[in-house]
Structure formats: structure tokens, C-alpha cells
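Q: Take a look and give me a structure for this.
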Amino acid sequence: MTLLALGINHRTATVAVREQVAFTPAQLSQALEELRGLPKIIEAAVLSTCNRTELYCVTDAAGEQTVLDWLGRFHGLSVEDLTRCAYHYLDNDAARHLMRVAVGLDSMVLGEPQILGQLKDAYQQARESRGLGGELERLFQHTFAVAKQVRTQTGIGKNPVSVAYAAVSMASRIFDDFGRARALLVGAGETIELVARHLHEAGVRQLTVANRTRERAENISAALGGEAITLSEIPEALEKADIVISSTASPLPIVGKGMMERALKNRRHRPVFMVDIAVPRDIEPEVGELADVFLYTVDDLEVVIQENRRHRQVAADQAESLIEHGVGSWLHERRIRGGGQLIQAYRQHGEALRDLSQEQALERLARGGDPAAIIERLAYQLTNRLMHQPTQAIRDAASREEYRLLDAVPRLLMPPKPAFETHDTAAAPRSAEAPRQKDEKLV
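A: I've put the predicted structure just below:
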């Protein structure tokens, strides 16, 4: 069996292509059923995120073209176009790729933690759709164990490496009870959406999103149980906000020093953490001069991000080492299982030959044949049947000069003389003459 990983990601395909190849949650069950039903596919799992679509399969042959053709048919895309941006890995390279994906080494943001949860969802979906067998089941479980080891033994996920995550991380250091903090987010773009998600994951439940159009703000806030307001309502919202993070495309500042002074007065000068991610700025620089305001800009965050990238790279190198060890142990276990399966198949073959010879011998006995002759013939037939296939393989190997295979024959088929042969010789039955001689001496 061959393990196959085939897919596209942010490095090999544009957003437009990734959107076309992505599977919606409603499509996954059908996709897994079709994929599992392909002639060469034995097991299958699908991982589909905004940055990657990957298919993990166990095949009985090199089935990458079969899978690629199916992927094109499913999404109505040209196989030639997919081929230009697709990659595939086999066996231990496929296992290594899955482990690197799980720990975030193959992500757009190095070490990002969300991918592991997405991978676990893909595993669960494949299980529910009966796409997993023993091979992928063991690989996913082994991968999750390696990912846990990387997360606990390295700092790959500890240091923020995106502006949104860095802003939230800095805020969490200021508040003792982050879950009770109130957050005001100004803007409704991708960065603010990420900030909102990170804040919610960090425990912030009181969240307000302000935007020029309320509808866009509601798209972000509703999913997180927050509130949506317009920009004109910001002065009142500032009075309640402990955290303010702004990222808009406004050419002029939205929060001025006077507005913030009035808000602080009504807040009774409780401190406010503010991050201005926008360029040009959304918050007047003079706001940072106020005693109860901690104001940071995107430049302040970039210093943190660059330092954290260096820390993460060190952790990434450690993670690569742990992954190599994980691939090695998985490959070792796989070889042991393969040996066990080979032994089982060989024993079944031998038992089938034994049963056939035994059945034929019993038939001859039932017809009144001579037992001694039947036993002799049984031994002769069974020996020939057991030796026929290995003998033919040795002849073929010799004719093709396959010396490595020939060198293995003595070890596999001609082990050292077993101890029972010596035992049988010493304890062999006496000849018919021996007992009579003993009796004659006793007379």
C-alpha cells in the first residue's frame, strides 16, 4: 500500500484557485464518499482551509493521477491547471508533510495554532464518513501525538507573529482578568476580523465593532456575540472600552485627543489600552500623551513581531527535529506491521496447502488405502507444494542476477539446524531388533 498526500496551498496557488478547489462543509461527505470509491483508493481524508486543500489517501498503486483527475472533475476545473499548482508526497514524505502541517511549519504564519484544530476536524469527518482504515487512523493519531510534543517542548506557538495577534497578546499582558475587559474595535476589514477572533479566543466576551456601515460591523460582531455600532457612536463606546484597536482606511484620525479626554473623565480615569494599526493613523498621536492611555502603533508592534519571528524560527528548527524523529518512529512501526502482515499471509498460504494435502489423504484413507503409503505420499506432496513457489523464485532471481535476493535466501529459508533434530536422533526409537535382544538377555 502507498500513502499519498496531494494538494495545493498558499505557496503554490493564488487565492482565486484556492477558492475554486476548497470544499464547503456541505460538500465534504459527498467528496469523501466519491474519493473513497475510486478504484485505487482504500482510505481517504480531506483537509480544506482558506490556505490549503489537501487529500490524504492510502492507495494500492501510485494513485496521484487518479486523485488529481477526480479533484478536477469534482470542482469542474482543468486537470492541466491543477497540475501546475499541485504537489504530492508519498509514504514517509507524506507522513512528514502531514506532521509539518499539524504544527504550523507549512502555514502562512509560522507556527499558527488553528491548523491543528482544522486537521482534527478533518480527521473526525473522515472517521464519520468511514474514510479511515488502520493506516490513516494510526498516521493521524501519531501526528497528533507529535504535534502535542512540539507544542509542549518548543515555543513555536508562544510568540505572536501577526499584527492582529501581537496586538491582542500585548493587551492580555496589561489586564489581570482579561475575560472581564471590554473591547472596542474600529473598522471591519480582515485585520479587525482577525483581532476580534483572537480576542474572543483569549476570553474577551464584551466586544463592540464600530464601522462606517453597521451591516459590515454586524458580520464580524454577530458571530462572536458582540455589538455593532457606527463611527458616530464611538465617543459613547470609548467610555466603556478598556481595549481599543483600530484599523480603517480613513485618511483622517477618527479618535482625537479631546474625544479621549472626555471619555477618560467619564471613565474616572480607568486606564485604556489602545493600538492604532492603521496607516495613516486612526488615533491622533497626542492621545498617547494622556496619563491613563497606553497607545501603541503598528511600528511598535512590528518590533515585537520581528523579535518573535526570530524566537519562532529557533522553535521551528527544534520542531523539525522532533518531526524527523516522529517520522522515523512511524516508519518503524509501519515496517513492523508490514512484516506482521507478510507473516500472516505466508502462514495462511502454508495452512491452505496443508489443508489441501490433509483432505486428499483423508479421502484416500476413506477409500481403504494403505496408511503407510498415504502418509508417505502426504509428506511428499506437502513438501513439494511448500517448496514449489520459493524454488521457482530462486530460479528467477538467479536468472536475473538479483544477488541481494539470493543472499537473503539462506537466512529466510535455511535456518541453522533446529535443536529438535539432535533431540530426535538421541531419542530415536530402537530398531525392531533392539527390543528382542534385550528380551533375550533377560531370559
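Q: going forward, measure contacts and count neighbours with C-alpha atoms only.
A: OK.
Q: which residues of the stretch 101-250 of the chain fall in helices?
A: With helices called from DSSP state H, counting those that start in this stretch, the stretch 101-250 of the chain shows them at 114-128, 134-153, 163-174, 190-202, 214-221, 234-238.
Q: Before we compare anything, build this one as well:
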Amino acid sequence: MPLIALGLNHLTAPVSLREQVAFDAAVAPQALDDLVRQPGVEEAMILSTCNRTELYCSVTEGFEAIPGQWLSRQHRLTPQRLDEFLYRHDEQDAVRHMFRVATGLDSMVLGEPQILGQVKDAYQQARSAQSLRAPMERLLQHTFAVAKRVRTDTRIGAHTVSVAYTAVRLAEQVFTDLRQACVLLIGAGETIELAARHLTDKKVRRLIVANRTLENAQELAVRHGGYAIALADLPRHLAEADIVITSTASRLPVVTKQMVADAIAARRRRPMFMVDIAVPRDIEPEVAHLDDVYLYGIDDLKQVIDENRRSRELAAREADAIIDLQVDRYMAWRRALSLRNPAVDMRVAAEAQRDEVLAKAQAMVAKGRSADEALAFLANTLTNKLLHAPSARLRDAALSGDLDLLHAAGRLYGLDPDDDVSA
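A: Model prediction:
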């Protein structure tokens, strides 16, 4: 049952395509259910973030193309439109890819920690949809253990620069002193929370939080000394903002070109700096054509991020070494699934012999033989039957000098003095 990882990310596809193939939390469960109903798809998980959309699937051999075809149909794209941007990893390469994604080695921000939480969310989503079986369930548990070890054993997480921090740093380059700036944050998720923390550290003059659910905006605003507004009130407050940072899960833009044009006019042409780190985008791309507006998208942050990447490249190489070892271990476990387990056969044979001898002992009692005589027969006969075949093989091994089998038997039965089975 081949394992494949299929998807596109910030390295292979522009944001305009990434937003087309994104799955939000509302549609993902139904999409997962549909995906595992496809011919040959045995297991599936969908990982969809601002920088990537990926399918992880176990499929019946010969059906490897099904997930890619499904992805095209799901988003009403022709295979020709999508194929040139897709990557696909098979078997151990798929395992390695999942490990690298979860540890942040495949992220725009090398080593960023948020992706692990997103992988865990995708896992919980797949569990709720009952789209996982033992192989991928084991793979995900292994993935989380690998990510924890990489964080513990390397410095990949030291001085990481999140997308939120990068947006704030970029704003600081435009507005030299953020203590004089009014910042509007749109959204209330983890990315906006991180941005709010960084802005609070910079002691911004004013902080406004806008969200579709006013209660969520209020909770975030209270924690960081700002004030909250409903998303519906955004047009009335946009002109107050020198800096706008937005990251929502909306499928449609929440900031239109007309809204920004009106805000710039109300500001009497004072410039406005805007960072859209959402996929799909929160700000209409046409806003970039307005005078006195400086709009940056998530792909524009790459240059700033790359400056901080070099300091973590050594840690990334150490992380890759850990990942390579763990890939081998998981694949060994996966290969074992396809092998016949001799322990099962041994137990079945032993139980059959037990039942045969027990029936004879019970028959002895029924014919008037004493219980002690029947028990002695049961113990001696069962011992002889269970040990006959291995004893014959070990006798032949001793005569032929097969030391490997002799040592293996010692370990198997706990008789090898060099093998501490209690360790």
C-alpha cells in the first residue's frame, strides 16, 4: 500500500494558485470524507496552511495518480493548470517530507514552530473524519516525536523568525519609530496573536484589533492594551491605521480597493503600510496600484526571512541527520507490516497442540483415571510436543556448527547469559 505526499507550497506555486487550492477548516472534513471514498485511497490527511496545501495518502498499488486527479477536480482546475506546480514524494521520501514539514525545515521561515501545531490540527481533523488507519496513525505519532527531538537536540528553534515577526520588522523599517504608529490587526488567530506580542514589545502608540467575532477581538485587544472593533466596522476605522497587518481564514478579501482608497483620502494622502499574510488573501491585490499605499504579501516577506536563514542552516543539517535515521526506523516498521509474523503462527500451533493434549487428558479422567495421572500426562506430553521441533533444529545446528541459530535460540528463550532481557 504505497504512501504518497502530494502538494504545492511557497517554493513551487504563486500565492494566487495557493489560495485557489487552500482548504479552510469548514470544508476540510467533507473534503477528507470525499477523498477517502476515491478508488484506491485507503488513508488520507489534508494539511493546508498559508504556505502549502498537501495531501498525505496511503493508496492501493496502481492508484497513485488518484489524489492528484481528485485535487484538480475539487478546485475545478485542469490537471495541466495544476501539475506543473505540484510535487510528489513516494514511500520513504514521503515520510522524510512529512518529518521536514513538521520540524519547520520546509517552511519559508526555517525552523518556525507554528507548522507543528498546524500538522497536529490536520491530524486531529483526519482522526475525526476517521480517514486514518494504523500505518498513518503510527507515522503521525512518529512525526511528533521526531519534531520534539529535533527541537530538543538542535538549535533549529533558536532565534526563529516567524512570519508575524517579519511583518512587524518590515513595518519598523518603514516607520522608524513604531511608538508613533497606529496599527490595525485584522484577525484573531495565532499569527495575529504573535504580531500583537511583537508590537506590544515595540510599544506602538495605538493598537486596534478587528475580527468577525467581536468577542475574540476583545480578548486579544485586552491582553495587549488595544481596543476591538467588529469586522463590519472596518471601513469606519481603516483611515486611523498607519500600519495594517491581516491574517484571517476568509475565503474572500475583507479589505477592498475602494475601502483603502477612501481611507487614503481621509488620511489626506498620508501613506499606509499594509501586510497581507493570509492565504487566500485578505486584501484585494489591486490595492497595490493605489498611490501612497505600500502593500506586501506573504511572498514579499521572503527576502527579509532569507537574511535570518543562514544562522540556522547548521542546525538544519543536524536536524536532517536525525530525520534520516528516523525515516529508516519508520520504514522498517512499515515493511514489517507486510511480513508474516512467526509469533502468530507459533501461538496458533501451540494452542492447537494444547487443545489436543487437553482433550486426551479429559478423556482419561472420564474413563476413571486419576486426576494426578491425567495432569502428569498433560504436562509431560505438552512439554514434549512444544519442544520437539525446536529441539530437533537446535540438535542439527549443534552438529552443523550453526552458531547463529544457537545464539538466536538462546536470546529467544532468554538463555543467553550475555543478553539481559530485563534491561
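Q: Superposed, what's their TM-score?
A: The TM-score (TM-score structural alignment, normalised by the length of the second structure) is 0.56; 295 aligned residues with a Cα RMSD of 4.8 Å.
Q: which stretch among the helices of the stretch 101-250 of the first structure comes nearest residue 323 of the first structure?
A: Of all the helices of the stretch 101-250 of the first structure, it is helix 134-153 that lies closest to residue 323 of the first structure, at 6.8 Å by Cα to Cα.
Q: Go through the second structure and flag its longest helix.
A: helix 371-400 (DSSP state H).
Q: Which positions in it come out as buried?
A: Within helix 371-400 of the second structure, the residues that qualify as buried are 374-375, 377-378, 381-382, 386, 394, counting by 16 or more other Cα atoms under 10 Å.
Q: Let me know the closest of the residues you listed to residue 45 of the second structure.
A: Nearest to residue 45 of the second structure among the buried residues of helix 371-400 of the second structure, counting by Cα to Cα, is residue 386 at 46.0 Å.
Q: tell me the contacts of the counterpart of residue 147 of the second structure in the first structure?
A: Alignment note: residue 147 of the second structure maps to residue 147 in the first structure; criterion TM-score structural alignment. Residues near residue 147 of the first structure by Cα atoms under 8 Å, 6 or more residues apart in numbering: 99, 102-103, 116.
Q: same deal with residue 52 of the second structure?
A: Neighbour list for residue 52 of the second structure: 7-10, 18, 22 [criterion: Cα under 8 Å, 6+ apart].
Q: got it, and residue 275 of the first structure?
A: Residue 275 of the first structure makes contact with 167, 244-246, 295-298, according to Cα under 8 Å, 6+ apart.
Q: so of those residues, which ones are in strands?
A: Among the contacts of residue 275 of the first structure, the ones falling in strands (DSSP state E) are 244-246, 295-297.
Q: Could you identify which of the residues you listed has the most neighbours?
A: Scoring those on neighbours with other Cα atoms under 10 Å, the highest-scoring entry is residue 245 at 28 neighbours.
Q: Just to check, that residue is in contact with residue 188?
A: No. Using Cα atoms under 8 Å, residue 245 of the first structure is not in contact with residue 188; the gap is 11.2 Å.
Q: contacting residues around the residue most central in space within the second structure?
A: With distances taken as Cα atoms, centre = their mean, residue 119 lies nearest the centre of the second structure, 2.6 Å away. The neighbourhood of residue 119 of the second structure, defined by Cα under 8 Å, 6+ apart, consists of 47, 102.
Q: what's the counterpart of it in the first structure?
A: When the first structure is aligned by TM-score structural alignment, the residue opposite residue 119 of the second structure is residue 119.
Q: part of a helix, is residue 269 of the second structure?
A: No. With DSSP: H, G, I helix; E, B strand; the rest coil as the criterion, residue 269 of the second structure is assigned coil and is not in a helix.
Q: neighbours of it, just the number please.
A: Residue 269 of the second structure has 13 neighbours, counted by other Cα under 10 Å.
Q: Please apply the same query to residue 327 of the second structure.
A: Residue 327 of the second structure: 23 surrounding residues under other Cα under 10 Å.
Q: Enumerate the positions of the helix or strand harbouring it that are buried.
A: Assigned by DSSP states H and E, residue 327 of the second structure belongs to helix 313-337. Of the residues in helix 313-337 of the second structure, 313, 315-316, 319-320, 322-324, 326-327, 330, 334 count as buried by neighbour count, 16+ other Cα under 10 Å.
Q: before we move on, what about stretch 112-128 of the first structure?
A: If you call a residue buried by 16+ other Cα under 10 Å, then stretch 112-128 of the first structure has these buried ones: 112-113, 115-116, 119-120, 122-123, 125-127.
Q: Which two among the residues you listed are spaced furthest apart?
A: 112 and 127 (24.9 Å).
Q: Can you show me the helices along the stretch 251-400 of the first structure?
A: Using DSSP H, counting those that start in this stretch, helices in the stretch 251-400 of the first structure cover 257-266, 298-366, 371-399.
Q: other SSEs contacting the second one?
A: Okay, so that is helix 298-366 of the first structure. Counting contacts by 3 or more Cα pairs under 8 Å, 6 or more residues apart in numbering; DSSP states H and E, helix 298-366 of the first structure packs against helix 92-102, helix 134-153, helix 163-174, helix 371-399.
Q: Summarise which helices and strands the shortest one is packed against.
A: Spelled out, that is helix 92-102 of the first structure. Using 3+ Cα pairs under 8 Å, 6+ apart as the contact test, the elements touching helix 92-102 of the first structure are strand 2-9, helix 114-128, helix 134-153, helix 298-366.
Q: Recalculate using a threshold of 10 Å.
A: Contacts defined by 3 or more Cα pairs under 10 Å, 6 or more residues apart in numbering; DSSP states H and E place helix 92-102 of the first structure against strand 2-9, strand 52-59, strand 87-90, helix 114-128, helix 134-153, helix 298-366.
Q: now the angle from the longest one to helix 163-174?
A: Just to be clear, that refers to helix 298-366 of the first structure. 100 degrees (axes from the mean of the first three to the mean of the last three Cα atoms, to 10 degrees).
Q: what do you get for the second one?
A: Regarding strand 52-59 of the first structure and helix 163-174, their directions subtend 100 degrees when assessed with the same axes, to 10 degrees.
Q: mean shift of strand 52-59 of the first structure relative to the second structure?
A: With mean Cα distance after the TM-score superposition for the first structure, strand 52-59 of the first structure departs from the second structure by a mean of 0.9 Å once superposed.
Q: Compute the distance from the centre of that strand to the centre of its chain.
A: Centre-to-centre, strand 52-59 of the first structure and its host chain are 10 Å apart (Cα atoms, centre = their mean, to the nearest Å).
Q: If we go by neighbour counts, what in the helix or strand following it is buried?
A: Using DSSP H and E, the helix or strand that directly follows strand 52-59 of the first structure along the chain is helix 64-75. The neighbour-count check on helix 64-75 of the first structure (16+ other Cα under 10 Å) flags 64, 67-72, 74 as buried.
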